[in-house]
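Novice: let's see this in three dimensions:
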Amino acid sequence: MNRRMLSREDEITAETPVTLSDQKAINTFSTLHSRHTILLSTLSTKQTEKEYLTDVTSELELSDDDDKVPYKIGDAFVSLRVEEVRELLEEEIRVIDEEIEELEGRVREEKGKMDELKVVLYAKFGKSINLEA
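Specialist: All right, here's what the predicted structure looks like:
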């Protein structure tokens, strides 16, 4: 265990009382941080999914439009013409782009709220509170 003497600044902040509003702000920050982490994970998954669909679309460019390829719908595979599969993939990519855009907006919003709370909480508690991941 690492022991050290508290500096005068640390002593002052260590004795800062935690009010109900402070505790609510800390709990709100914690909730936002958890949500932010989940949103980043979901965003990463959607971006990976979009990359896969883009790769498949590129591969289909080499195929003849009348060829049949398997396309997964739910749990089943259906043979469709390459042209139809391209159209379906383009629609899926468009939907994922919209989802990514929405997720990025929510991530920015959550990050902004967290930054505001950090300013308030660090101003009051200084080094005696850690709000970093």
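
Novice: contacts and neighbour counts: CA atoms only from here.
Specialist: Fine.

Novice: before we move on, which element is the most centrally placed residue in the chain in?
Specialist: By CA atoms, centre = their mean, the chain has its centre lying nearest to residue 40, at 1.6 Å. Assigning secondary structure by DSSP states H and E places residue 40 in helix 20-60.

Novice: what count of nearby residues applies to residue 81?
Specialist: Neighbour count of residue 81, defined by other CA atoms under 10 Å: 16.

Novice: now do residue 79
Specialist: Neighbour count of residue 79, defined by other CA under 10 Å: 12.

Novice: please give the structure of this sequence too, so both can be compared:
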Amino acid sequence: MTDAEVRREPILRVMPGPTDINANGHIFGGWVLSQMDMAGGIIARLRSGGPVATIAIERMEFIAPIHLRDLISVYAEVESVGRTSMKVRIEVMAWRNSGAIRIKVTEGLFTFVAIDDQARPRPVPAESPEMP
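Specialist: Next up is the predicted model:
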């Protein structure tokens, strides 16, 4: 793990619970996907200055399973911005054994569209609002 990876801040940190386990004893892929969608939506909303909707998952790869006692950190960053949409790269790391082991478990590229009050596409500002 590089110094930059250690210093970056996750958008979400969450620990799955017993109801999130699939028949193989690992965490449901759909649960992980929902965490990624939430984190990506936060970043896209901040970048666009308002509501967004997920319109595509262009690439999604499950690299390793998530275990019940893993603490997952979800990282997201805007990769590109179009007129009304943004591509957000999302990565999930699992921390095992109280953080002694860190494993990249999944990554993906999600597309969000900025929407107005009537859920119609709206332009994304050319300049990024200041992120908190």
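
Novice: and the TM-score between them?
Specialist: Put the two chains on top of each other and the TM-score (TM-score structural alignment, normalised by the length of structure 2) is 0.24; 45 aligned residues with a CA RMSD of 4.3 Å.

Novice: in this structure the residue nearest to the centre of structure 1 contacts residue 105, no?
Specialist: No. Using CA atoms under 8 Å, residue 40 of structure 1 is not in contact with residue 105, being 11.2 Å away.

Novice: wouldn't residue 43 of structure 1 be in contact with residue 98 here?
Specialist: No. With contacts counted by CA under 8 Å, residue 43 of structure 1 stays clear of residue 98, the gap being 11.4 Å.

Novice: neighbour count winner among those two?
Specialist: Shown here are residue 43 of structure 1 and residue 98; by other CA under 10 Å, residue 43 has more neighbours (19 against 12).

Novice: now do the SS call for the closest residue to residue 90 of structure 2 other than its chain neighbours.
Specialist: Excluding the flanking residues, the one nearest residue 90 of structure 2 by CA to CA, 6 or more residues apart in numbering is residue 76, at 4.4 Å. Here residue 76 of structure 2 is recorded as strand under DSSP: H, G, I helix; E, B strand; the rest coil.

Novice: so for the lengthiest strand in structure 2, what gets flagged as buried?
Specialist: Counting residues, the longest strand found in structure 2 (DSSP state E) is strand 101-114. By neighbour count with 16 or more other CA atoms under 10 Å, strand 101-114 of structure 2 contains the buried residues 102-114.
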